[in-house]
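# below are the sequence and a predicted model; questions follow.
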Amino acid sequence: MKKIKTAIIGAAGYTGGELLRLLVHHTACELMYVHSNSQKGKKVTAVHPDLIGDTELEFTDEVQTEGIDAVFLGLPHGQTKGFLEKHPFPAHTVIIDLSTDFRDESHGFVYGLPEVNKTKIQGAKKIANPGCFATGIQLSLAPAIAKNWVKETAHISGITGSTGAGKALSETTHFSYRTNNMSVYKLFTHQHLKEIKQTFGQINPDFGQELLFVPYRGNFSRGIWITAYFPFEGELQEAVQAYKEFYQNAPFTWVSEADIDLKQAVNTNKCILHLKKEKGQLVIYAAIDNLLKGASGQAVQNFNLAFGLEENMGLNLKSIAF
C-alpha cells in the first residue's frame, strides 16, 4: 500500500498529541513532519514522553505544502483561516481542520460527522471536524430529530474533563480549582450549539425547537457525559430500535440496552448510548472521549473516509474500563 504523506500543524497540544499517538501507528500513514511554533527543534518525545520508542520525529516551525497528501490542523480557534491564506496547500491535499473556523461549511468545507455526513466526507478535500460537546449531543439526538420526535424544548446537560479546555493553563483548569469541584459555564450559550442546530436543520428542515444546554466542568481529565431528554409519547423499545437502525452502519456508535458509564468510552473512538423512558420523557445518555471521538479520533475517522480506507483503520482502541 502506498503511504499517505501526512502532516500535523499544531502538534504540541492535547489534540495534536492524540493525533500523533494515532498516526504513528496508522498503517496507511507516513508522518512527514509535525509543526509547532512553541516547540520547534525539540523531539516529539520531549513534549509527549509517552511516545518514547514510537517516533524519532522533531517539531518544526516550517510549513511544507508541496508533496503532502493530508494535513491535520490543530490550531487555536480563529487562526486556521489566516494560516491557510498564508500557507495554501495544493488542491489535491486533504485538509482536516479541528478548529471551529469552518464548521459552518464555508469555503468548501464539509462538516465531518460521519454518522450523518459519511457520503459527503468520502472523497472530500476539506473537512471541518466537529466539536467535542457537539459530537456527543448530535449523536444523542440525531435519530430523534430525524424521526421528528422532538416537538418541544430539548433539555441537555453535559460534563467534560479538564482536557476539553486545552493544554494552556487557566484559572478553571488549575488542579486546585478543578479537583473536588464542579461548575457551570456558558449556560445556554455554548458555541457548539451553532453547529448542532446546523446539523439538525439538515437532518430535518422542519426542526426549530429550542436546545437548552447546561455545560459542566468535571473534576476528571478526559471524557464527556451527555444527558438529553424531551417529551415522548412512544414506547422505549420503539426508540431503541430507531436508534439502532440509524446507527447500523456506524462502526463507532453503539446503543447499549444495559446501563453505561463514562469509562467504557474513555480512550476509544466510540460513542456509547443508552436510552430510558421515565415520566413521559425519552432520556438519552451518551459517553465519549472528548479527545478521541470528540476530536482527534474522529479526525482520523474522517481521514480514513476521505481516502477510501476502512473507517476503523488505526482506531481499534482499548477503553480504560476501570
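Noted; the coordinates are in hand.

# every contact and neighbour count from this point should use C-alpha atoms.
Noted.

# before we move on, what SS does the nearest residue to Ser157 once chain neighbours are set aside have?
Counting by Cα to Cα, 6 or more residues apart in numbering, Ser157 lies nearest to Val214, which is 4.6 Å off, once chain neighbours are set aside. What DSSP: H, G, I helix; E, B strand; the rest coil gives for Val214 is strand.

# adding another structure so you can compare the two:
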Amino acid sequence: MIKVGIIGGSGYTGGELIRILLNHSQAEIDFVYSTTRAGKKITSAHADLLGVTELAFTGDVNLNVDLVFLCLGHGNSTKFLNANPFSENTKIIDLSNDFRLNDDAIFQGKKFVYGLPELLKADIKTANYIANPGCFATAIQLALLPLAKDNKLQNEVHINAVTGSTGAGVSPSATSHFSWRNNNASWYKPFTHQHLGEIGESLNSLQENVGPLFFLPNRGNFTRGIFATLYTKYDGSLESAQVLFKDFYKNALFTQISDEPIDLKQVVNTNQAHIHLHKHGNTLLITSAIDNLLKGASGQAVQNMNLMFSFNENEGLLLKAGVF
C-alpha cells in the first residue's frame, strides 16, 4: 500500500483522481491539497462523493509521500515544486504541460518521462517522474503512432477533434458556461494548439520527417470526451492498416481497434481509447475516441502510477461506460 497526495484536488482532474484512488486496492490518499478549500470536506467540491469519503481538503503538504499528483494549471507545477521540495523518495506525476517537451523534461535535476504507456511503457516502469500527456495529444497520438512506426506518415495529416466543456477546467469562462456552450459549436486555436509540440516529438521518435499536421480543435456542447477524425494518404489496403494497428496495440490494455464505426459514449467514464479505420480511395480515415478526464488525464495518470509501482496496470481502472 502506497500513500499518495493530490495537489489541486478541487478541479475536474483532481476529482477524478480522488474517485479512482478511493477504489484502488494498493493506494491510500494521504492528503488532498487546495488553496481555496483548505479545511472543507471533499464533498464540498465533489458532491457525488457524499457517503463515500469523509476526507477534507488541506493547506498542508506532506513532502514524504510515496507519490504526488500535480493537478495544477499549466505553468504552476514548476512554481509549486520550487516552493515545496519533496523527498527524493517521492515520485511525481504532473498533469500539466510543464514537463512534456524534451526541452522541459529536466527540472531540478529530475528527469520527467513522457507518460504515454502505449509508446513508452518500459521507460515509465523505471521512472520516478512522469509528465502526463495532454488530452488531445493522447487521442491524436494513439491514432497516428502505428503509421509513424511503419514510416507511413509521409503526407499531410488533417485532424478534426471535438472536446467536451470539462477540457476547459472547472472555472467558468466565456466559452464553457452553459448558456453559451449549449446548442452551440465552435473552433479554437486553429492549427496552433499547444499539444502539437508533444505530438510531433512522439511521432518523430518513430519516424523522421513526418508530414505536416493540420489540427483543428472544436468545442462540443457536451461535458466530457474527445472524438477525433484524422485522414491522410495511404497506399495500402484497409486490411493492411488494420493489421498494422492491431499489431501495434496487441499488448495495450486500454487501446482497442474496433472493426465497427465507433462513437463517443463507448469510452466516456472509462480509461479506454477506441480506434476505427476506414478507407476511401487512397485516403485512410482514422477515428479516435477517449474520455478527456480519464484516458486524457487522471485515468492515464493512475495507469502510469500502476506501472511505476508494479501494480496491475488496470488496477482501479475497470470502469463502466455510460452507453445509455
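Great, that's in hand. Bear in mind that the values here come from a model prediction, so they are computed numbers and not experimental data.

# about what we covered before: the residue nearest to Ser157 of the first structure and Ile137 touch, don't they?
No - using Cα atoms under 8 Å, Val214 of the first structure is not in contact with Ile137, being 11.5 Å away.

# can you check which residues contact both of the two?
Ile156 (Cα atoms under 8 Å, 6 or more residues apart in numbering).

# the two: which has the busier surroundings?
Ile137 (26 against 19; other Cα atoms under 10 Å).

# counterpart of the more buried one in the second structure?
Here Ile137 of the first structure is matched to Ile140 in the second structure, going by TM-score structural alignment.

# its match reaches Phe227, doesn't it?
No - counting by Cα under 8 Å, Ile140 of the second structure does not reach Phe227; the two are 9.7 Å apart.

# now for the two: what residues contact both?
Ser288.

# state the distance from the equivalent of Leu196 of the second structure over in the first structure to Gly314 of the first structure.
Counting by TM-score structural alignment, Leu196 of the second structure lines up with Leu193 in the first structure. According to Cα to Cα, to the nearest Å, Leu193 of the first structure stands 30 Å off from Gly314 of the first structure.

# and what of Leu169 of the first structure?
31 Å.

# of those two, who's got more company?
More neighbours surround Gly314 than the other of Leu169 of the first structure and Gly314, with 19 against 10 (other Cα under 10 Å).

# name the nearest residue to the more buried one, ignoring sequence neighbours.
His26 (4.9 Å).

# what is the equivalent residue in the second structure for that neighbour?
Counting by TM-score structural alignment, the partner of His26 of the first structure is His24.

# just give me the neighbour total for its match.
Other residues lying near His24 of the second structure total 16 when counted by other Cα under 10 Å.

# equivalent analysis for the one 4 residues further on, please.
With neighbours defined by other Cα under 10 Å, the count for Glu28 of the second structure comes to 16.

# verify the stated contact: it with Leu17.
No - the criterion here is Cα under 8 Å, and Glu28 of the second structure misses it with Leu17 at 11.5 Å.

# leaving out chain neighbours, which residue sits closest to the equivalent of Arg222 of the first structure over in the second structure?
When the second structure is aligned by TM-score structural alignment, Arg222 of the first structure is paired with Arg224. Ranked by Cα to Cα, 6+ apart and with sequence neighbours excluded, the top spatial neighbour of Arg224 of the second structure is Gly164, at 4.2 Å.

# average offset between the top helix by length along the second structure and the first structure?
For the second structure, the longest helix by residue count, based on DSSP state H, is helix 135-149. In this overlay with the first structure, the average offset of helix 135-149 of the second structure from its partner residues is 0.4 Å by mean Cα distance after the TM-score superposition for the first structure.

# elements contacting that helix?
Contact partners of helix 135-149 of the second structure among helices and strands, from 3 or more Cα pairs under 8 Å, 6 or more residues apart in numbering; DSSP states H and E: helix 196-206, strand 226-233, helix 238-248, strand 283-290.

# what's the offset of the first one from the middle of its chain?
Read it as helix 196-206 of the second structure. Averaging C-alpha positions (Cα atoms, centre = their mean, to the nearest Å) puts helix 196-206 of the second structure 15 Å from its chain's average.

# please apply the same query to stretch 193-210 of the first structure.
18 Å.

# could you measure from Val268 of the second structure over to Cys71 of the second structure?
Where Cys71 of the second structure is concerned, Val268 of the second structure sits at a distance of 20 Å (Cα to Cα).

# OK, contacts around Cys71 of the second structure?
Taking Cα under 8 Å, 6+ apart, we find Cys71 of the second structure in contact with 6-9, 11, 13-14, 94-96.
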